[in-house]
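Participant: no letters, just coordinates:
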């Protein structure tokens, strides 16, 4: 993960030292001026106090780190930014009378980053140092840094980073970090469940994961991920624990066809819950199974898409799915193309819905296909940057709504819309290509 520099915002304060909220009714120009002034003040603080950290001739305190190095600083500055340092340097602790203070739990790199933040309000953070920085910020009670790091954790980490951090939180009994990891895993549950490291989760963590209603994942995918976890751990995990894990799957949330064709053949579902789920689909008003089984997950599909022709098409996300609009102002002929990545398996096809409409009745059509070959730079054509291979033509209509499926069959991928299917070879990545010729066209695409 690339390194990121973040800056703590400066609060506006009145002459009394309190945050000034009384100027909210000023004009926008005043607000802009205040923001500019605040940014200038932040820059001034950084350029003024930052060099002091490097000026050893002005240091009046030395910290001894866990790896044996010495790091100089200024008592007043570090005390102002950390209640723990303040108590250590100006309180009744023995360190208040010492010029050298041992920090046996803090390494040099982490301390330097913490001090840089206290002096400048800036911190360089990446996935390799996030745990140490969070630990240090918590230990020294640097609240503003904790806020920045937690925000970075939630927004910037990748799924591959979360598993080693989760192990650290468990090994060191960092409950606060463990909860952060679970929150991240809930929000990225679909990607987490597809990661090979998911199979190595402890049964305790897996049960906590499956219990949550905040999981952003389809129940079908969660069940299959748990089956893979079981296959990987069946020799180490007691059957009583396995039973508890599979009881956390909410079978009524799985479509009937998948219950019969995907869940039943594995023979892993809890028999009573499986039967109750089938009855729920037939007679939902008469369902008598556990109520927690029918609580929906907070599933929202994460769309992985690429706008191939940004000069021709705009793509936006809505709660219902993707909205793809062919720009009305384009005068040159040529297609607009957006790629949506799908991840079917042999056990689980991907179901989708596509709706489109045009504002005119000229030669328009939409292609939904599975394969897209992009031209190299040497033969690039701005109008036609690539070639669509295979596809289903939804032409001859100016407004249409239909459902489709992408499935794996042997060494091929099958794309089906209605009673029309196209078969293409499996490649590394599978895309649906939304291919638009007509200006003033709109496509709405969603997973089912």
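Facilitator: Arrived safely. Keep in mind the model is a prediction, meaning the values are calculated, not measured.
Participant: from here on, contacts and neighbour counts on C-alpha atoms
Facilitator: Noted.
Participant: and stretch 75-94, how far apart are its ends?
Facilitator: Terminal residues of stretch 75-94 lie 15 Å apart, using C-alpha to C-alpha, to the nearest Å.
Participant: buried residues in it?
Facilitator: Across stretch 75-94, burial judged by 16 or more other C-alpha atoms under 10 Å covers 75, 77, 78, 79, 81, 82, 84, 85, 86, 88, 89, 90.
Participant: contacts for it, please.
Facilitator: Residues from elsewhere that reach stretch 75-94 (C-alpha atoms under 8 Å, 6 or more residues apart in numbering): 60, 61, 95, 96, 97, 115, 118, 119, 139, 140, 141, 142.
Participant: what subset of these is buried?
Facilitator: Applying 16+ other C-alpha under 10 Å to the contacts of stretch 75-94 flags 61, 95, 96, 115, 118, 119, 141, 142 as buried.
Participant: quick check, the first one in contact with residue 100.
Facilitator: Yes - the pair residue 61 / residue 100 is scored as a contact, 6.1 Å apart, by C-alpha atoms under 8 Å.
Participant: ok so, going back, residue 41: which of the buried ones among the contacts of stretch 75-94 is nearest?
Facilitator: residue 119 (13.3 Å; C-alpha to C-alpha).
Participant: the helix or strand hosting that closest one packs against which elements?
Facilitator: According to DSSP states H and E, residue 119 maps onto helix 108-120. The elements that helix 108-120 packs onto, with contact taken as 3 or more C-alpha pairs under 8 Å, 6 or more residues apart in numbering; DSSP states H and E, are helix 28-54, strand 70-73, helix 75-81, strand 122-125, helix 130-139.
Participant: mind giving me CSV with these and columns for distance to residue 175?
Facilitator: What follows is the helices and strands packed on helix 108-120, written out as CSV (distance: least, C-alpha to C-alpha, whole Å):
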stretch, distance to residue 175
helix 28-54, 33
strand 70-73, 30
helix 75-81, 25
strand 122-125, 21
helix 130-139, 11
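Participant: deepest in the core, which of these is it.
Facilitator: Of all the helices and strands packed on helix 108-120, strand 122-125 has the most neighbours on average by mean count of other C-alpha atoms under 10 Å, namely a mean of 20.
Participant: that one packs against which elements?
Facilitator: strand 4-7, helix 108-120.
Participant: just the buried ones among the contacts of stretch 75-94 now: which is nearest residue 406?
Facilitator: Looking across these and measuring by C-alpha to C-alpha, the closest to residue 406 is residue 142, at 50.3 Å.
Participant: also this one, for the comparison:
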């Protein structure tokens, strides 16, 4: 019996080899996709960063300096990509100064670049948002903007709108403006309302006038004529 099994096994192998030799097509490709590869890569890059291995550039913000990898910065930020791949003088500099960034904000953004994690607080959100917008890091811009919108109240909405408009954060400004329109009666009772620039006040009054059905068309037209609409 043992010999018969062995014989059959050998026969099967021989037949398989004959099929191959006869030109039977065998699949010679195997596609493999690792679900954990990206997370392992990020972990290893973070480890290289924290141990300052293979770093080829140093970033400075005030008295704070930190080493990093040009290719990682360029992959995470369009700002750094343009800086390190164009003819800008920073392309060859070993130390790149970022004087408009606060040290703790640069540290937070670098942590995001190397880990994908960032902590947003009421104390840091505005500085973080402005810096992320400058460095062209849209994920941080979006999460910081969403944080501000969740904190929005009639008491702080005008200040938030002026902040967004002043830093050309158009998407945030548009969302805050919608909040102002929808909550105008409450906003008008807050202290910030008393410090409104005349142009912004007229724009808000125009919105209010257009929502009041009793308002005459002549009154609306008069307000429109005095408001520099965007």
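Facilitator: Yep, that arrived. Every value quoted in this text rests on a predicted model; they were computed, and no experiment measured them.
Participant: so which of the buried ones among the contacts of stretch 75-94 of the first structure comes closest to residue 109 of the first structure?
Facilitator: Looking across those and measuring by C-alpha to C-alpha, the closest to residue 109 of the first structure is residue 115, at 10.1 Å.
Participant: show me what residue 63 of the first structure aligns to in the second structure.
Facilitator: By TM-score structural alignment, residue 63 of the first structure lines up with residue 59 in the second structure.
Participant: what do you get for residue 138 of the first structure?
Facilitator: Match for residue 138 of the first structure (TM-score structural alignment): residue 133.
Participant: ranges for the strands of the second structure?
Facilitator: 57-61, 64-68, 95-97 (DSSP state E).
Participant: indicate which one of those is closest to residue 164 of the second structure.
Facilitator: Nearest of the strands of the second structure (C-alpha to C-alpha): strand 57-61, 23.4 Å.
Participant: what's the angle between the closest one and helix 103-115?
Facilitator: Computed by axes from the mean of the first three to the mean of the last three C-alpha atoms, to 10 degrees, the angle separating strand 57-61 of the second structure from helix 103-115 equals 150 degrees.
Participant: by contact count, what packs against strand 57-61 of the second structure?
Facilitator: strand 64-68, strand 95-97.
Participant: distance from the chain centre to that strand, please.
Facilitator: 21 Å (C-alpha atoms, centre = their mean, to the nearest Å).
Participant: can you tell me the closest non-neighbouring residue to residue 444 of the first structure?
Facilitator: residue 323 (4.7 Å; C-alpha to C-alpha, 6 or more residues apart in numbering).
Participant: any idea which residue of the first structure is furthest from its center?
Facilitator: Distance from the C-alpha centroid of the first structure peaks at residue 97, with 47.4 Å (C-alpha atoms, centre = their mean).
Participant: how much space separates the nearest residue to the match of residue 138 of the first structure once chain neighbours are set aside from residue 172 of the second structure?
Facilitator: Among residues not flanking residue 133 of the second structure along the chain, residue 141 sits closest, at 6.0 Å (C-alpha to C-alpha, 6+ apart). To residue 172 of the second structure, residue 141 of the second structure is 9 Å away according to C-alpha to C-alpha.
Participant: list the contacts of the nearest residue in space to residue 57 of the second structure that is not next to it in sequence.
Facilitator: Using C-alpha to C-alpha, 6+ apart and skipping the chain neighbours, the partner closest in space to residue 57 of the second structure is residue 94 (4.9 Å). Shown in contact with residue 94 of the second structure (C-alpha under 8 Å, 6+ apart): 56, 57, 58.
Participant: rerun that using 10 Å as the cut-off
Facilitator: By C-alpha atoms under 10 Å, 6 or more residues apart in numbering, residue 94 of the second structure lies in contact with 56, 57, 58, 59, 67.
Participant: is it true that the second one touches residue 49?
Facilitator: No - taking contact to mean C-alpha atoms under 10 Å, the distance of 11.2 Å between residue 57 of the second structure and residue 49 leaves them out of contact.
Participant: quickly list what's touching both of the two.
Facilitator: 66, 67, 68, 69.
Participant: tell me, what residue is most central in the second structure?
Facilitator: Most central in the second structure (C-alpha atoms, centre = their mean) works out to residue 139, at 1.6 Å.
Participant: so that one makes contact with residue 128?
Facilitator: No - in this structure residue 139 of the second structure lies outside contact range of residue 128 using C-alpha under 10 Å: 11.6 Å.
Participant: can you find the partner of the residue farthest from the centre of the first structure in the second structure?
Facilitator: Checking TM-score structural alignment: residue 97 of the first structure goes with residue 92.
Participant: my guess is its match contacts residue 57. True?
Facilitator: Yes - between residue 92 of the second structure and residue 57 there is a contact under C-alpha under 10 Å: 9.1 Å.
Participant: what separation do you get for the residue farthest from the centre of the first structure and residue 183 of the first structure?
Facilitator: Residue 97 of the first structure is 43 Å from residue 183 of the first structure, by C-alpha to C-alpha.
Participant: over to residue 174 of the first structure?
Facilitator: In terms of C-alpha to C-alpha, residue 174 of the first structure sits 14 Å off from residue 183 of the first structure.
Participant: hmm, back to that, in TSV, list the buried ones among the contacts of stretch 75-94 of the first structure along with distance to residue 441 of the first structure.
Facilitator: Output for these, formatted as TSV (distance: C-alpha to C-alpha, whole Å):
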residue	distance to residue 441 of the first structure
61	68
95	71
96	71
115	55
118	53
119	54
141	55
142	52
